[in-house]
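In: How does the following fold in three dimensions:
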Amino acid sequence: MKYKLILLIILIISCRNNDDNIYSENILKREEIESNDSLEYSQYIDCNTLIRGKIDDDNDTDFYQINPTNGFVMDFTMSFYNLDANIHMDIISSDNDTIFSIHSKDISNYNGLMEFKDILLNDDVYYFKLNADKECKYNLKFIFNDDYLPSNEIEPNNKINEANIIHYPNEMVYGYFIKYYFNVDEYIKPYIKKSGLIDIDFYEIKNDTDINTSINIKLEYSKDIDMILFDENYNYLKQGINQLNTSFEANKKYYIALICYGYEYITDRYVLHYEFN
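Out: Purely as a prediction, here's the structure:
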């Protein structure tokens, strides 16, 4: 999986439209430079920078470019002044692959301020594509640091062959359900509901020992989430809600699918781990 984006520690979509923290740090302040309406003419952003820009109308799209140093994490804040505007933001790789998309209309507690904290990016070029259906002024702030936790969800992981690895029992993996616009993996399609899908996250676990045992897979989250277990050949085994007990055969690999349903998502972080019975 060439392009990875780890969402670490906190992902907050604030329900307060408060710009005080936007200006509270000693960072560079820059204005949007037109025309930045394509990848080719995207505006480059240094670390520790605040950009002030404006979407003129629904035909206006603004592109920005960052090139993080490998191993550094980014705090990214977006503040919008027109709460009636539906904001659409994509993060795009250098191969023009969309890593994920965010629509303000899909967020149940959106009120003008979006904060993404401790995002780990590979050493590569990334683009931010921003548009709205109405005129809207905005601020973008980028802060980089080198303090992060290693065990977290890596996006994209919504297909079984992109599953994140949980390396050992009781390793806590943190992640988020963010609404994606993707084609559902063929292996899981027969086992999910026909509508209301928000996100699917896949994880891989493996028994590297010669001992047959059993485990309990646990998901800690603020709402009920479907869990489906597959064997190493992608065959369906069983499913449950927020928890699964299963055999854990020697030298076998398994895949866990977390399926979140709804029509708006919340931004609580989940915790996934497994333990021996």
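In: rest of the way, CA atoms for contacts and neighbours
Out: Will do.
In: Am I right that Leu113 is in contact with Met78?
Out: Yes. The pair Leu113 / Met78 is scored as a contact, 5.9 Å apart, by C-alpha atoms under 8 Å.
In: Of the two, give the one with the bigger neighbour count.
Out: Leu113 (23 against 20; other C-alpha atoms under 10 Å).
In: show me the residues around that one that make contact.
Out: Going by C-alpha atoms under 8 Å, 6 or more residues apart in numbering, Leu113 touches Ile13, Ser14, Cys15, Arg16, Asn17, Asn18, Asp19, Thr77, Met78, Ser79, Phe80.
In: Sort out for me which of these are in strands.
Out: Ile13, Ser14, Thr77, Met78, Ser79, Phe80 (DSSP state E).
In: Tell me which residues touch the third one, please.
Out: Residues near Thr77 by C-alpha under 8 Å, 6+ apart: Ile22, Leu113, Met114, Glu115, Phe116, Asn139, Leu140, Lys141, Phe142.
In: which one of those residues sits closest to Val125?
Out: For those, the residue nearest Val125 by C-alpha to C-alpha is Phe142; the value is 14.6 Å.
In: Looks to me like that closest one is in a helix.
Out: No. Applying DSSP: H, G, I helix; E, B strand; the rest coil, one finds Phe142 to be strand, outside a helix.
In: Verify the contact between Ile149 and Leu7 for me.
Out: Not quite, residue 149 is Leu, not Ile. No. The pair Leu149 and Leu7 does not pass the contact test of C-alpha under 8 Å, sitting 9.9 Å apart.
In: And those two? Which one has more around it.
Out: Remark: of Leu149 and Leu7, Leu7 carries more neighbours, 25 against 14, as counted by other C-alpha under 10 Å.
In: next structured bit after whichever strand or helix holds that one?
Out: Leu7 is part of strand 5-14, with elements assigned from DSSP states H and E. Using DSSP H and E, the helix or strand that follows strand 5-14 in sequence is strand 28-31.
In: so what secondary structure elements neighbour that next one?
Out: strand 49-55 (3 or more C-alpha pairs under 8 Å, 6 or more residues apart in numbering; DSSP states H and E).
In: Also this sequence, please, to line up against the first:
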Amino acid sequence: MKYKLIIILLLVIISCINNSKENNIISVNRDEIEPNDSFEYSQFIDTSTFINASFQSDEDIDYYQIKPTNSSVMNLSVYANKLDINLTLMSSSNSNVININTKYIENYRGFIELKDFMFYDDSYFLKLSSDKEGKYDLRFEFKNDYFPSNEIEPNNNINAANIINYPNELFYGYFLYNDFYSNNFNIDENIKPYIKNSDITDIDFYEIRNDTDINTSINIILEYSKDIDMLLFDENYNYIKKGINKLSTSFKSGSKYYIALVCFGSKSIIERYTLHYEFN
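Out: Below you'll find the model as predicted:
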């Protein structure tokens, strides 16, 4: 069975300065344990931990097995000074959940923070590498928290659309760079005729439904600092209309609609967006 990659409230912050850390979680200080260059020899992490580590060469790969005790949520941060980092978070079934190459991050200055990652497997593996040797610091923080509605990846095509369940439900998401011209991220055929031929950072699909017996109208609102193309399709994937950060449309009884958010560019954007719909 194909493993569905789920990212709940994934926050990627790239900071130009040393960001302050949350101090309300007790961490254990440890050094990296070598060798940890394979799944078999991955360093085991089961509690909130701060690790001093390094890449011994440009071919060094470091693995960490993450299996928290009595926690369901993780904050992960990597401080690597001037190193570019390849970061992959994998499920226990060896499916990639998160892929980040800092070369494709806007304003990267050596700091990555992934906040509020929800665990759906018993354990995960973190794989880190770089194109040159150097030191890095790694911090794991585990906790249990409540979460609002958040983007579930991958949602790059209409068949994987996230469902917004009710009016005024805020959905949180991020535009993280995908190579849409590779075999792994083909652009949805339903959307191709309605987007410009340009570099695409990310496409996020959402679904809304009118399960009532009332015909009405709604506004679909994206709160974001940049202009993002919003495309609307009916339940048969027929194109309806397009807008920038806002759409107004009829909302027919018993119908469902698909919203495509298209972010153009060639790098991940670190700012979180919110999406919701409301009645006129």
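In: coming back round to it: what subset of the contacts of Leu113 of the first structure is buried?
Out: Ile13, Ser14, Asp19, Thr77, Met78, Ser79, Phe80 (16 or more other C-alpha atoms under 10 Å).
In: Report the two of those separated the most.
Out: Ile13 and Asp19 (13.4 Å).
In: rewinding a little: nearest to Ile165 of the first structure, of the ones in strands among the contacts of Leu113 of the first structure?
Out: The closest of these, once distances to Ile165 of the first structure are taken by C-alpha to C-alpha, is Ile13, at 27.0 Å.
In: Is that closest one in contact with Thr267, as I believe?
Out: Yes. Here Ile13 of the first structure lies in contact with Thr267, judged by C-alpha under 8 Å, at a distance of 6.5 Å.
In: picking that back up, what's the closest of the buried ones among the contacts of Leu113 of the first structure to Asn251 of the first structure?
Out: For these, the minimum distance to Asn251 of the first structure (C-alpha to C-alpha) is 41.3 Å, reached by Ile13.
In: Now for that closest one: which residues touch it?
Out: With C-alpha under 8 Å, 6+ apart, Ile13 of the first structure has these contacts: Ile107, Asn109, Tyr110, Leu113, Met114, Glu115, Phe116, Thr267.
In: Of the residues you listed, which belong to helices?
Out: Applying DSSP state H to these, no entry is found in helices.
In: To which residue of the first structure is Glu223 of the second structure aligned?
Out: Using TM-score structural alignment, the partner of Glu223 of the second structure in the first structure is Glu220.
In: buried sites along stretch 41-50 of the first structure?
Out: Ser42, Gln43, Ile45, Cys47, Asn48, Thr49, Leu50.
In: ok, those residues vs Phe100 of the first structure, which is closest?
Out: The closest of the buried residues of stretch 41-50 of the first structure to Phe100 of the first structure turns out to be Ser42 (C-alpha to C-alpha; 18.3 Å).
In: isn't the closest one right up against Phe63?
Out: Yes. Between Ser42 of the first structure and Phe63 there is a contact at 4.6 Å, judged by C-alpha under 8 Å.
In: what's the overlap in contacts for those two?
Out: Counting by C-alpha under 8 Å, 6+ apart, the residues touching both Ser42 of the first structure and Phe63 are Asn36, Tyr127.
In: Please name the residues that touch Lys127 of the second structure.
Out: With C-alpha under 8 Å, 6+ apart, Lys127 of the second structure has these contacts: Ile61, Asp62, Tyr63, Tyr64, Asn86, Leu87, Thr88, Leu89, Met90.
In: Who wins on neighbours among those residues?
Out: Asp62 leads the contacts of Lys127 of the second structure on contacts (other C-alpha under 10 Å) with 26 neighbours.
In: Tell me the buried residues in stretch 165-173 of the first structure?
Out: Ile165, Ile166, Pro169, Met172, Val173.
In: And the last one, how close does it get to Leu113 of the first structure?
Out: The span separating Val173 of the first structure from Leu113 of the first structure equals 26 Å under the rule C-alpha to C-alpha, to the nearest Å.
In: Number of residues surrounding Tyr81 of the first structure?
Out: Neighbours around Tyr81 of the first structure, by other C-alpha under 10 Å: 17.
In: ok, now Leu114 of the second structure?
Out: Count around Leu114 of the second structure with other C-alpha under 10 Å applied: 18.
In: and if you look at the one 4 residues further on?
Out: With neighbours defined by other C-alpha under 10 Å, the count for Met118 of the second structure comes to 20.
In: What's it aligned with over in the first structure?
Out: Matched across to the first structure, Met118 of the second structure falls on Leu120, judged by TM-score structural alignment.
In: Likewise for Ser253 of the second structure?
Out: Looks like Ser253 of the second structure aligns to Ala250 there (TM-score structural alignment).
In: Can you give me the neighbour number for that match?
Out: 14.
In: same thing with Ser93 of the second structure?
Out: Quick note: Ser93 of the second structure (other C-alpha under 10 Å) scores 11 neighbours.
In: likewise Pro190 of the first structure?
Out: Neighbours of Pro190 of the first structure using other C-alpha under 10 Å come to 10.
In: That one belongs to a helix?
Out: Yes. Membership of Pro190 of the first structure in a helix is supported by three-state DSSP.
In: Residue in the second structure paired with it?
Out: Superposed on the second structure with TM-score structural alignment, Pro190 of the first structure falls opposite Pro193.
In: Could you report the separation of its match from Leu231 of the second structure?
Out: Noted for Pro193 of the second structure: a distance of 11 Å to Leu231 of the second structure, by C-alpha to C-alpha.
In: One more: Leu89 of the second structure?
Out: Taking C-alpha to C-alpha as the measure, Leu89 of the second structure falls 31 Å from Leu231 of the second structure.
In: Identify the residues contacting the residue lying closest to Ile85 of the second structure once chain neighbours are set aside.
Out: Excluding the flanking residues, the one nearest Ile85 of the second structure by C-alpha to C-alpha, 6 or more residues apart in numbering is Ser130, at 4.9 Å. Taking C-alpha under 8 Å, 6+ apart as the contact definition, Ser130 of the second structure lies against Phe55, Asp58, Glu59, Asp60, Ile61, Leu83, Asp84, Ile85, Asn86.
In: what does Ser108 of the first structure align to in the second structure?
Out: Counting by TM-score structural alignment, Ser108 of the first structure lines up with Glu106 in the second structure.
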